[in-house]
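Peer 1: the sequence isn't on hand, but the structure is:
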């Protein structure tokens, strides 16, 4: 039995005004090639199929075409809902996709059978049992109690998720024993496990309730396929508990590590191998850092870039003094190059110095306006549009402070 673990596709993502449509199409075509090449029996997508709850039409089209393409192979597709996915959006086509060998688990349920899946091998026999756990929303597993503190709610949610996993796993063992199958039991999850390394594009999903899920809360499954964290990594030093990561870089800081899918192979109930397959980079991207002179040298090295797709750039410039025309400097340097500067910012050196100075001040010495202005000074607002945005932010803050002071004065 061969399982391919992927997650966090984020179909429909808009990256600094740039569409990822062609990258996602190239990835899905590449994924189909891997299915053919490795004779995969089942593909598990551990959450965040889409980037938003209301994905653009082209993102839905990519998804639907992939479902049709994989249904023409002897391979099952299991789709788990993530925190970016809309439960209703995934459910609207669930019954139809089931006819195409695709099984959608959009949300957790009291009916465990909805999350207990029998994964078939090419010969039609059961090759694995899957405890299909999507992103768990608190309302699906816990009931709020009056008078609960924040720590009580976090504890209750963590205990409820652990109990949900345990109940599913016990149901899977019962199903396996009842049928005397020599097959592995797999599990999934879309959450933040304690101790993992996220990237900047990862959105905290348990804000105010649960910061992270302890690895000892997972059941003793033979493989646990996780999603939500975009950086590939193992959890709690356990080879069989893994994040595969997102297939394309969803932020510039994700260029630091390879993108992967995970191929897990079983013989009977025994895991025989875990193979990491690197995903190609379908869009040229780069991060340039240094002084203006350093940046110019790095840009000159891109003159021979002959790919029809321009290189998307993040440029971080170290400057001693404030340059009001930094954006014009960079535009001049990149004018004849096949690049798109998507993000331009100043190095954080002077920001760190400012923060050190602020650490010596007490809040009692500062007004709310002082704190706000110091924080605003750490941001870069280049060009007329950004300057106008800064003024709007300042005006909105002033209005909020005025409203609060008016309420306090009237009490």
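Peer 2: Yep, that arrived. If you're wondering where the values come from, they're calculated on a predicted model, not measured in any experiment.
Peer 1: CA atoms for contacts and neighbours, from now on please.
Peer 2: Fine.
Peer 1: neighbours around residue 251, how many?
Peer 2: 15 (other CA atoms under 10 Å).
Peer 1: ok, now residue 179?
Peer 2: Neighbours of residue 179 using other CA under 10 Å come to 8.
Peer 1: next: residue 82.
Peer 2: 33.
Peer 1: ok but it is inside a strand, no?
Peer 2: No: counting by DSSP: H, G, I helix; E, B strand; the rest coil, residue 82 falls outside a strand, being coil.
Peer 1: any idea how far it is from residue 199?
Peer 2: Going from residue 82 to residue 199 by CA to CA, to the nearest Å gives 17 Å.
Peer 1: for residue 27, same thing?
Peer 2: Applying CA to CA to residue 27 and residue 199 gives a distance of 20 Å.
Peer 1: so what's the gap between the host helix or strand of residue 3 and the chain middle?
Peer 2: Using DSSP states H and E, residue 3 sits within strand 2-6. Remark: strand 2-6 is offset 18 Å from the chain centroid, using CA atoms, centre = their mean, to the nearest Å.
Peer 1: repeat for stretch 310-329
Peer 2: So, by CA atoms, centre = their mean, the centroid of stretch 310-329 is 28 Å from its chain's centroid.
Peer 1: put this next to the previous one:
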């Protein structure tokens, strides 16, 4: 049996104010083509299908089209809900779905598999929807479920108990933060890395393969426990990291092989760091005109209207940051002390510029303008 492991589609997520629906539709179309090309029998989607609990109306057609296309390509589909999904919204039509598409959102279904046959017998797919301890602990009053680790351990105990009675090969599908994984800063927004939400790797013992979601980057915690990551880049912290899914093959004995199937990146992400004038004129940066750009300019002082000026060259510039190459040296004198120490109005203006321009006072040209303005004002006052 061939299984495609994907996750974290985040339908409806924006990228710095830009919709990603068109790009995601393009990438998921390629994924459907891979399913047909490689003769995939089952596609598992390990949570975070939507990006929010209340997705916009435009998100549903993309999900419907993609699930239908996967089924038409010859695959059974098993989807579980993630922490971004509303289980009610994702699963409201699960009873109406065709036989080859299953959406698992009910915590009480944990331990009850979707069983699919191949030439070697049954394969049991144990979907585990995202389990928030505070919300689900009342469902199992005899279990201590104070942390994500305890909750996932309980869920996997239910899986192993059922599997021991049924026998055969198995796949577990879960959405959580496993210990030892490397999270992308600013991407996995609801991960707390203090230890309570870290699920130890031995918790996943038992199934032939564990398809995890929640982390946006491809990661292998062991030969049989993996994250596929998201099909799109949703943060500049993910730039350069591969996008794709795992093609998992089971033979009569269990896990046979795992292969990475890469997905295209519709628009690469790049961070450009240089003085502002270089960002606007350096010919070496021409290669990034069609990329998503995070611009970091290193001038000592902030620029006027930097985003508009940068987008004239980089239409897809999404964010601008002022990060001076040299940190401002604090001489311990605050703005008020500088003003009090000033001997004339020119020095007062200079003190203000030092305060607001990261320590850079007036240039000689600016001082000349100041002197002209102040002299003209003095002359006007004298005449009146």
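Peer 2: The structure has been received and is ready for your questions. This structure is a prediction, so every number in the text was calculated from the model and none was measured.
Peer 1: superposing both, give me the TM-score.
Peer 2: In this superposition the chains share a TM-score of 0.77, using TM-score structural alignment, normalised by the length of the second structure; 327 aligned residues with a CA RMSD of 2.9 Å.
Peer 1: quick revisit: other SSEs contacting the strand holding residue 3 of the first structure?
Peer 2: strand 42-45, strand 260-267 (3 or more CA pairs under 8 Å, 6 or more residues apart in numbering; DSSP states H and E).
Peer 1: buried residues in the first one?
Peer 2: Under the neighbour-count criterion of 16 or more other CA atoms under 10 Å, strand 42-45 of the first structure has 42-45 buried.
Peer 1: neighbouring contacts of it?
Peer 2: 2-8, 75-80, 119-121, 225 (CA atoms under 8 Å, 6 or more residues apart in numbering).
Peer 1: ditto for stretch 243-262 of the first structure
Peer 2: By CA under 8 Å, 6+ apart, stretch 243-262 of the first structure touches 4-9, 15, 23-24, 27, 199-201, 225-235, 274-282, 285-287, 314.
Peer 1: mind running it again at 7 Å?
Peer 2: Here stretch 243-262 of the first structure makes contact (CA atoms under 7 Å, 6 or more residues apart in numbering) with 4-9, 199-201, 225-227, 229-234, 274-279, 287, 314.
Peer 1: do stretch 153-169 of the second structure as well
Peer 2: Stretch 153-169 of the second structure has contacts (CA under 7 Å, 6+ apart) with 110-111, 122-124, 126, 203-204, 206, 208, 254.
Peer 1: most widely separated two among the residues you listed?
Peer 2: Across those, the longest distance by CA to CA is 23.4 Å; it joins 122 and 203.
Peer 1: re earlier: the more surrounded of residue 27 and residue 199 of the first structure?
Peer 2: Counting neighbours by other CA under 10 Å for residue 27 of the first structure and for residue 199 shows that residue 27 has the greater number, 19 against 15.
Peer 1: would you quantify the distance from the more buried one to residue 259 of the first structure?
Peer 2: In terms of CA to CA, residue 27 of the first structure sits 11 Å off from residue 259 of the first structure.
Peer 1: do the same with residue 158 of the first structure
Peer 2: 30 Å.
Peer 1: count the residues that sit near the counterpart of residue 343 of the first structure in the second structure.
Peer 2: Using TM-score structural alignment, the partner of residue 343 of the first structure in the second structure is residue 319. If you count neighbours by other CA under 10 Å, residue 319 of the second structure ends up with 17.
Peer 1: which one is residue 319 of the second structure nearest to, not counting chain neighbours?
Peer 2: Nearest residue to residue 319 of the second structure, sequence neighbours excluded (CA to CA, 6 or more residues apart in numbering): residue 294, at 5.0 Å.
Peer 1: does the equivalent of the one you found over in the first structure belong to a helix, a strand or coil?
Peer 2: Here residue 294 of the second structure is matched to residue 314 in the first structure, going by TM-score structural alignment. Using three-state DSSP, the secondary structure recorded for residue 314 of the first structure is strand.
Peer 1: what does residue 226 of the second structure give?
Peer 2: strand.
Peer 1: what's the counterpart of it in the first structure?
Peer 2: By TM-score structural alignment, residue 226 of the second structure lines up with residue 242.
Peer 1: so the residue nearest to residue 319 of the second structure sits right up against residue 318, yeah?
Peer 2: Yes: using CA atoms under 7 Å, residue 294 of the second structure makes contact with residue 318 at a distance of 6.0 Å.
Peer 1: which residues touch residue 13 of the second structure?
Peer 2: 19-20, 51.
Peer 1: out of those, which end up buried?
Peer 2: Neighbour-count burial (16+ other CA under 10 Å) is assigned, among those, to 20, 51.
Peer 1: so which of the contacts of residue 13 of the second structure belong to strands?
Peer 2: Under the assignment DSSP state E, those contribute residue 19 to strands.
Peer 1: which of the contacts of residue 13 of the second structure map to contacts in the first structure?
Peer 2: Retained in the first structure: 19-20, 51, out of the contacts of residue 13 of the second structure (criterion both residues aligned by TM-score structural alignment, their matches' CA atoms under 7 Å).
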